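Engineer: I'd like to go over a predicted model; first the sequence, then the structure.
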Amino acid sequence: MRLLFPLLAITTFASAEDWPEFRGPSSQGQTAVTGLPTEWNPDFKKNILWKAPVPGIGWSSPVVVGDRIYLTSAVAAGGTDKPEVDRSLRTLCLQAADGKVVWDVEVFVQPKDAPQVHKKNSHASPTPVHEDGKLYVHFGHQGSACLNAADGSVVWKTQAFAYNPVHGNGGSPVIEGGLFIFNADADVNPSVIALDKTTGKQVWKFARVSEAKNKFSFSTPLMIEVNGQRQLISAGSGVVNALDPQTGKEIWKARYDQGYSVVPRPLYAHGMIYVTTGYGKPVALAIRADGKGDVTDTHIAWKIEKFVPHNPSMVVVGDELYFVADNGVLTCADVKTGTVHYQERCTGPISASILHADGRLYLQDEKGLGVVVQPGKSFRILAKNDMKERSLASYAVVENDFLIRTESHLWRVGK
């Protein structure tokens, strides 16, 4: 892999904030990093530090620890991406300084008769998790693995938890204590599964029960703490469950009828969980997180039913909740009451999650248009930046720069 654009100025990573999982160190699309750019242009190389080709297809977001970047991809056999071919499910490590490959390893081979994916999905959509020198990768129904982050060598891998997916894989895993946890929301017998992170062996399995006719979903769990108790918040079709992460026992649940194919990761702020209910008719719900048992009738504080996302995850900034519908309409609402301050057209069709960084909101639509918005109760666009390449992956942050994954490349964007 060669450097296509000259490196402008990369300083030390000593004070940088790592980006170890989907939606960053907060798990909720927030970063304390400052000095991020608001403008970039690939045609004029404005604020483009480097551009690196990425083999295959994958919509996992990059993760960053120190001076290394990690991401996954699915490389079709024979260099063609026809639907019925074997695929090499791979993990790559790149140098943050210049995008050059440090290592590139095959984790699994996906056979050509494997279930096919939705046109907006890929065979490598879940984002890895990095912890203590280990990289945990997940390919949904195709398997999970733990790799040594230094060289990509396999610590363990397993395909013991296969299931029949609808539209392919999606949700990313989380690490909690000694556990590697992921949603396995198949159309039949959906569940949440916890593995021993040192061995890959099952520790517990929670059977998700709901009234939804379509059981499949693709959300990523969120770890929170309420009154000294850890909770694993896991959204699926028809229901969001709060589980004891060590045992898999349910603490509370809130039902939302027939909502299915839930994608956005839950949020936690101001003592409430914010979720969207998926396809059918998406609804945004605010649920007080201190309940026990079925809290559907007691703990749902408010709901919004217009311009709610199917795919992009939301973000909270202060007392405002922001979410963007798949058609590009951005909503700003009061987190405590659900009062809508505005709903305005912001981007084109969008799947990537919103990032709040350096006092701004960053959004990236499916055609590669990056839109920068000023947070607040009135709508104000600060900049628009067109990468001119299809993009469904969410942003990551490396030092004072962005990593933007497009269909064929990874870009480092910074001043």
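Structural biologist: Received the coordinates, thanks. Residues are numbered from 1 along each chain as shown.

Engineer: please count neighbours and contacts with C-alpha atoms only from this point.
Structural biologist: Will do.

Engineer: tell me the helix or strand right after the helix or strand hosting residue 156.
Structural biologist: Using DSSP states H and E, residue 156 falls within strand 154-158. Following strand 154-158 in sequence order, the next helix or strand is strand 174-176 (DSSP H and E).

Engineer: got another, please set it beside the one above:
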Amino acid sequence: MKNSLQVFLAVIALTVSGLATDWPRFRGPNGAGVSETSSLPTEFGPEKNLIWRVALPPGHSSPILAGGRIFLTAYQGDRLLTFSLDRSSGQILWRREAPRDRKEPLDTRNSPASPTPVSDGKNIYAFFGDYGLVSYGLDGNERWRTPVGPFTNVYGMGVSPVLVDDKVVLVCDQSKGSFIAAFGQKDGKLRWKTPRPEALSGHSTPGVIRDASGRSLILAPSSFRMDAYSAETGESVWFLHGLASEMKSLPIVDGETIYINGYNTPENDPGKQVAIAPFEDVLKQNDANKDGKISKEEAPDQRTKTLFKFLALNNDGVLDADEWKTYAAAMRREFVDGH
């Protein structure tokens, strides 16, 4: 939100059994967006079925429910905040500030507090792109903090952490150096980290399934591809191609079926892929200052100029041979480094 206050509304008059229903992560249990709560009102607004209302600082974090409390993140000036509210009254029970080591560039549609926290019912785990992970007990006492980043996502970070077995799992897709990592729920220490070189952008929060042997697999969509990672080791157990280039939505699991959608530019549609000239040829014709790189002003066509901020993976204002290779591969729906 662009205004100075984010208004948070609790509009549902719940039964006692409904109040006990938790919503522990982004889009609820395993991200399905489905609640078993019954007897919810079909109409609500400022004058109807409103229980309470409280003003909070801005942010894009979704609220989660754990026991009788609501948790969400926000920002106020330079401060990165996590809030705990009483679910029945809206009273702010505590507010905690996370470290802020940097200010990364953000798309105007994003904010420093976009990721939704996650809870195991006993503790809270929050992720901020300008710092990393922080964990609190339900009482607000900080348990641990773990720096992660910095990042090079042209939109800024928006992915939410999830809990898998005894780990906090975070997918960090960005312009360069994408990875998935797992941290111990008890201490925040890194358990494993797996590169995702095919992922060039995205904010898709992962889902979880179990294979025939009962082991947990983490479903993580990326550019043109989705991997299923072992929660124990971080190894990619299987993957599939055919996804869109921009993945923002999370995978939805329904029995043995997985649903996933994404966004494609028209140039990525089958049969419409654009052939990108070899970098050596572009340098010969367009490298006016002969520095072996291509600036936005030297870009050979309007498409490249329009996409330039997404292509300059190093954020240095020019394209080198590796960045051009990634550009060409993306336009062909292919992958770099053998992927």
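Structural biologist: That came through fine. Keep in mind it's a predicted model, so treat the numbers as computed, not measured.

Engineer: related to what we said a few turns ago, from the contact counts, what lies against the strand holding residue 156 of the first structure?
Structural biologist: If contacts are counted by 3 or more CA pairs under 8 Å, 6 or more residues apart in numbering; DSSP states H and E, strand 154-158 of the first structure sits against strand 144-148.

Engineer: quick one: the helices in the second structure?
Structural biologist: 16-19, 279-286, 302-306, 308-311, 321-331 (DSSP state H).

Engineer: same list (those helices) but as TSV, adding mean neighbour count and distance to residue 114 of the second structure.
Structural biologist: TSV is the format used below for those (neighbours: other CA atoms under 10 Å; distance: least, CA to CA, whole Å):
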stretch	mean neighbour count	distance to residue 114 of the second structure
helix 16-19	13	25
helix 279-286	14	37
helix 302-306	13	26
helix 308-311	19	20
helix 321-331	19	27
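
Engineer: of all those, which one is nearest residue 264 of the second structure?
Structural biologist: Among the helices of the second structure, helix 321-331 comes nearest to residue 264 of the second structure, with 10.7 Å by CA to CA.

Engineer: about what we covered before: let's have the helices of the second structure in TSV, adding distance to residue 211 of the second structure.
Structural biologist: Conversion of these to TSV gives the following (distance: least, CA to CA, whole Å):
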stretch	distance to residue 211 of the second structure
helix 16-19	31
helix 279-286	44
helix 302-306	43
helix 308-311	36
helix 321-331	31
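
Engineer: still on that earlier bit, what's the angle from the strand holding residue 156 of the first structure to strand 144-148?
Structural biologist: 180 degrees (axes from the mean of the first three to the mean of the last three CA atoms, to 10 degrees).

Engineer: with the second structure overlaid, report how far strand 154-158 of the first structure is off on average.
Structural biologist: Its matched residues in the second structure lie on average 1.0 Å from strand 154-158 of the first structure after superposition (mean CA distance after the TM-score superposition for the first structure).

Engineer: which residues in the second structure does that strand align to?
Structural biologist: Here strand 154-158 of the first structure aligns to the second structure at residues 142-146, judged by TM-score structural alignment.

Engineer: any idea how far the matching stretch is from the middle of the chain?
Structural biologist: Relative to the chain's own centre, stretch 142-146 of the second structure is displaced by 20 Å; criterion: CA atoms, centre = their mean, to the nearest Å.

Engineer: how about stretch 170-180 of the second structure?
Structural biologist: In this view, stretch 170-180 of the second structure has its centroid 10 Å away from the chain centroid, taken as CA atoms, centre = their mean.

Engineer: where in the first structure does that stretch fall?
Structural biologist: Under TM-score structural alignment, the match for stretch 170-180 of the second structure in the first structure covers residues 182-192.

Engineer: before we move on, what about stretch 83-90 of the second structure?
Structural biologist: Matched against the first structure by TM-score structural alignment, stretch 83-90 of the second structure falls on residues 92-99.

Engineer: residue 383 of the first structure contacts residue 40, doesn't it?
Structural biologist: No: Residue 383 of the first structure lies out of contact with residue 40 (CA atoms under 8 Å); the separation is 9.3 Å.

Engineer: these two: which has the busier surroundings?
Structural biologist: Counted by other CA atoms under 10 Å, residue 383 of the first structure and residue 40 do not tie: residue 40 has more neighbours, with 20 against 14.

Engineer: surely that one and residue 48 touch.
Structural biologist: Yes: counting by CA under 8 Å, residue 40 of the first structure touches residue 48, with 6.6 Å between them.

Engineer: apart from its chain neighbours, what residue comes closest to residue 196 of the first structure?
Structural biologist: Using CA to CA, 6 or more residues apart in numbering and skipping residues adjacent in sequence, the residue nearest residue 196 of the first structure is residue 179, 5.0 Å away.

Engineer: tell me if I'm right that that neighbour and residue 199 touch.
Structural biologist: No: between residue 179 of the first structure and residue 199 there is no contact under CA under 8 Å: 9.9 Å.

Engineer: which one of the two has more residues nearby?
Structural biologist: Per other CA under 10 Å, whichever of residue 179 of the first structure and residue 199 has more neighbours is residue 179, with 22 against 15.
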